[in-house]
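Chemist: The following block contains a protein sequence and its predicted model.
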Amino acid sequence: MRRITLLLLLTLLLLTAGVLYVVLPQVRPERKQTKATPEVIFSSTGPNINIYSSEVSDTLRLMVFADTHLWMSDEREEPFSEYSARMAGAYHSVKHFQTGAPTTPEESFVNTIRLAQSRGADAIAMLGDIISYPSERGVEWIKEVLDTVAIPYYYTCGNHDWHYEGMEGSGEALREKWREERLRPLFGEHDPDLYGVDLKGVRLLFVDDSDYVIKARQRDMLATEVKSGKPFILLHHIPFYALGRSVSFGIGHPEWGAATDKNYKIERREQWPAEGHSATDYEFYDLATTAPNLLASVAGHVHSFGVDIIHGRPHYTVGANAQGAYYMLTVMPLKR
């Protein structure tokens, strides 16, 4: 008797659902967006990235590259040759990332700047290791090439730009010294630690994380940017940690530290700290990867193209510009 009653009830429910289905038309639910969770859609093919955002109203085209590893020097470099010799001997001849043809860092840099011009880039973003050591001639040459096009350019450091291998002094002190004495022309008036630029409704944030360490003032400035709600792209050298990635993706990597530092001897620098990342490092990582107004981040360092999705946002790495690699990143309004 109980089974019959249950069957009757189930039949009645199914009939009721059927009637409701007939009476009420199927309507696609409207996608709800709030200021706290702006909608972002992204896609990429080869060296081209497209980002669509509900928070922008104009189209922004950004030429992004890293790791050109220019090694040029002149007589001014002679007193520093013992510190630059290893990197001065690297990247003399490389293969183009698309064609496989022989090329050089100089040729790749020039071609990238010309491509930025021909494709109508609104700005050029250089994400570190553009030079292999803080060469005066290298910085002058970069400026000479950039000044041939009427495109604003922005720069942040990599771990090689400021590093003279084996030079006495702490890494932090040497970075401060060579950023000011050699690399300042590439920064202009901007703060080398972290600065922002507004272009076509998008905030570009450049962060120097070239020693894998985040300063408290960098964390605090990022917190202010996140709180502002303005859509932003984070541009830096060392990529963010994602599950399964090596310690080269070092910002926020739980295994980063002395035990995993395999290159400090050959690079003749301080070993990473035994205790690993600080609370400030992790706070910066959490802020950046959970920010609702983040459109994407782009980094260099690993010399390979890739993308990791962290909390629904893309975090890209770009191949080595020594081999001609770049991203043409386009941000467009999302229209439905």
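Modeler: That came through fine.
Chemist: hey, let's count contacts and neighbours off CA atoms from now on
Modeler: Will do.
Chemist: What are the boundaries of the strands in this structure?
Modeler: With strands called from DSSP state E, the chain shows them at 40-45, 48-53, 60-65, 94-95, 102-103, 123-126, 153-155, 194-199, 202-207, 232-235, 294-299, 306-310, 313-317, 327-333.
Chemist: I'd like these laid out as JSON lines, including distance to Trp71.
Modeler: Shown next, in JSON lines, are the strands of the chain (distance: least, Cα to Cα, whole Å):
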{"stretch": "strand 40-45", "distance to Trp71": "31"}
{"stretch": "strand 48-53", "distance to Trp71": "28"}
{"stretch": "strand 60-65", "distance to Trp71": "17"}
{"stretch": "strand 94-95", "distance to Trp71": "13"}
{"stretch": "strand 102-103", "distance to Trp71": "14"}
{"stretch": "strand 123-126", "distance to Trp71": "16"}
{"stretch": "strand 153-155", "distance to Trp71": "18"}
{"stretch": "strand 194-199", "distance to Trp71": "26"}
{"stretch": "strand 202-207", "distance to Trp71": "24"}
{"stretch": "strand 232-235", "distance to Trp71": "23"}
{"stretch": "strand 294-299", "distance to Trp71": "21"}
{"stretch": "strand 306-310", "distance to Trp71": "26"}
{"stretch": "strand 313-317", "distance to Trp71": "22"}
{"stretch": "strand 327-333", "distance to Trp71": "23"}
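Chemist: closest to Phe284 out of these?
Modeler: strand 202-207 (11.0 Å; Cα to Cα).
Chemist: can you count the residues close to the nearest residue to Asp208 once chain neighbours are set aside?
Modeler: Leaving out its chain neighbours, the residue that sits closest to Asp208 by Cα to Cα, 6 or more residues apart in numbering is Asp193, at 5.1 Å. Residues within reach of Asp193, counting by other Cα atoms under 10 Å, total 18.
Chemist: A further structure is provided below for comparison with the first:
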Amino acid sequence: MENMRILHRKIRIEGLKKHYTFLHITDTHIACFGKTETAVRAEYAKERRRAFSIDGIAPEKRLQTYIEYANEARVSGVLLTGDIIDFPSPENLAVLDDALAALKVPYVYTPGNHDWSYFDNYQTEDAVRCCRPLLRRFCGGDEDFHVRKVGELTFAALDNSMDVYRPQTDSRLKALLGSAEHVIILQHVPLYCDTLHEDTVKVWKRDITMGQSGIVLDESADRITELLTAAPSVRAILCGHLHFSHEDLVGGVLPQYITAFGSLGEAALFDIGG
């Protein structure tokens, strides 16, 4: 479609009986606001909207284009890995409601660091208590950790938007990996990889991935990395956050796919088969 670039990626999983296609959308940073915002927030939103209206195309228009593509292409599902909205204004949430309601295929959504935070209340206890739950309706009723099965594939959406995994992620993930066969992990922030470090620092001036030489706020990144790389049922990790596309192997064994930010006009189409 016009004004949209599709990055084609393949995942081959031995034993799959059917073929699937999934559209991966991340980091559109929609910045819609109304008269209820404070003057300071309104000015910030205007700046963010200008910054993410690349080539003169508003972020919400980008999302609409992706949704239309998914419906027309009849993909198996849509995977959204956070920062679809830039802050949780009523207007942004309404845009997201309308966009996802228009989808004719299943979707899985996991939060990013911006979806639920305003810049002047960024990831505070108040934001966690009052704003994170606003995403619950998009996250299968649980923004911390939720699972959706599409055909033979199991998608596990893990919230690491605060650069840590939420409490009980370890135990819930262990239970899932003990029963599911073909698991694909969705999360916003990528896990650290040696091959990703240089490119991340080049763009962000520091490593904003999780673990090792990236951001380490607790031991959860190490624990989850160990769980994922040791589990034969985990087939891939899909994420965003960095605003550029990249492919790596976490721990040298587990494919990790990062898709560029959606406000740039790019999404990834995953061809998954045996």
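Modeler: The structure has been received and is ready for your questions. What you see is a predicted model, and the numbers here were worked out from it, not measured in a lab.
Chemist: Kindly provide the TM-score of these chains.
Modeler: Laid over one another, the chains give 0.86 as their TM-score (TM-score structural alignment, normalised by the length of structure 2), with 261 aligned residues with a Cα RMSD of 2.3 Å.
Chemist: before we move on, back to that, want to throw the strands of structure 1 into JSON lines with distance to Arg184 of structure 1 and mean neighbour count?
Modeler: Shown next, in JSON lines, are the strands of structure 1 (distance: least, Cα to Cα, whole Å; neighbours: other Cα atoms under 10 Å):
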{"stretch": "strand 40-45", "distance to Arg184 of structure 1": "33", "mean neighbour count": "14"}
{"stretch": "strand 48-53", "distance to Arg184 of structure 1": "30", "mean neighbour count": "17"}
{"stretch": "strand 60-65", "distance to Arg184 of structure 1": "19", "mean neighbour count": "24"}
{"stretch": "strand 94-95", "distance to Arg184 of structure 1": "28", "mean neighbour count": "16"}
{"stretch": "strand 102-103", "distance to Arg184 of structure 1": "28", "mean neighbour count": "15"}
{"stretch": "strand 123-126", "distance to Arg184 of structure 1": "14", "mean neighbour count": "22"}
{"stretch": "strand 153-155", "distance to Arg184 of structure 1": "10", "mean neighbour count": "23"}
{"stretch": "strand 194-199", "distance to Arg184 of structure 1": "14", "mean neighbour count": "17"}
{"stretch": "strand 202-207", "distance to Arg184 of structure 1": "15", "mean neighbour count": "22"}
{"stretch": "strand 232-235", "distance to Arg184 of structure 1": "18", "mean neighbour count": "23"}
{"stretch": "strand 294-299", "distance to Arg184 of structure 1": "21", "mean neighbour count": "25"}
{"stretch": "strand 306-310", "distance to Arg184 of structure 1": "30", "mean neighbour count": "16"}
{"stretch": "strand 313-317", "distance to Arg184 of structure 1": "25", "mean neighbour count": "23"}
{"stretch": "strand 327-333", "distance to Arg184 of structure 1": "25", "mean neighbour count": "20"}
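Chemist: about what we covered before: kindly provide the distance from the equivalent of the residue nearest to Asp208 of structure 1 over in structure 2 to Cys239 of structure 2.
Modeler: Matched to structure 2 by TM-score structural alignment, Asp193 of structure 1 sits across from Asp144. To Cys239 of structure 2, Asp144 of structure 2 is 15 Å away according to Cα to Cα, to the nearest Å.
Chemist: What of Pro232 of structure 2?
Modeler: The value you get for Pro232 of structure 2 to Cys239 of structure 2, if Cα to Cα is used, is 20 Å.
Chemist: swap in Cys139 of structure 2?
Modeler: Counting by Cα to Cα, the gap from Cys139 of structure 2 to Cys239 of structure 2 is 16 Å.
Chemist: among the strands of structure 1, which is nearest Leu183 of structure 1?
Modeler: strand 153-155 (9.6 Å).
Chemist: counterpart of that closest one in structure 2, which residues?
Modeler: Strand 153-155 of structure 1 maps onto residues 107-109 of structure 2, going by TM-score structural alignment.
Chemist: Need the residues that contact the matching stretch.
Modeler: Applying Cα atoms under 8 Å, 6 or more residues apart in numbering, the contact partners of stretch 107-109 of structure 2 are 77-82, 100, 138-140, 148, 155, 157.
Chemist: Including distance to Ser117 of structure 2, could those go into TSV?
Modeler: Listed next are the contacts of stretch 107-109 of structure 2 as TSV, based on distance: Cα to Cα, whole Å:
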residue	distance to Ser117 of structure 2
Gly77	27
Val78	24
Leu79	21
Leu80	17
Thr81	16
Gly82	12
Leu100	20
Phe138	16
Cys139	16
Gly140	20
Arg148	25
Phe155	25
Ala157	19
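Chemist: can you name the two of the residues you listed that are farthest apart?
Modeler: Across the contacts of stretch 107-109 of structure 2 (Cα to Cα), the longest gap, 17.6 Å, separates Leu100 and Phe155.
Chemist: which ones are touching Tyr129 of structure 1?
Modeler: Check again: residue 129 of structure 1 is Asp, not Tyr. Neighbouring residues of Asp129 of structure 1 by Cα under 8 Å, 6+ apart: Ala66, Asp67, Thr68, His69, Cys157, Gly158, Asn159, His160, Asp161, His301.
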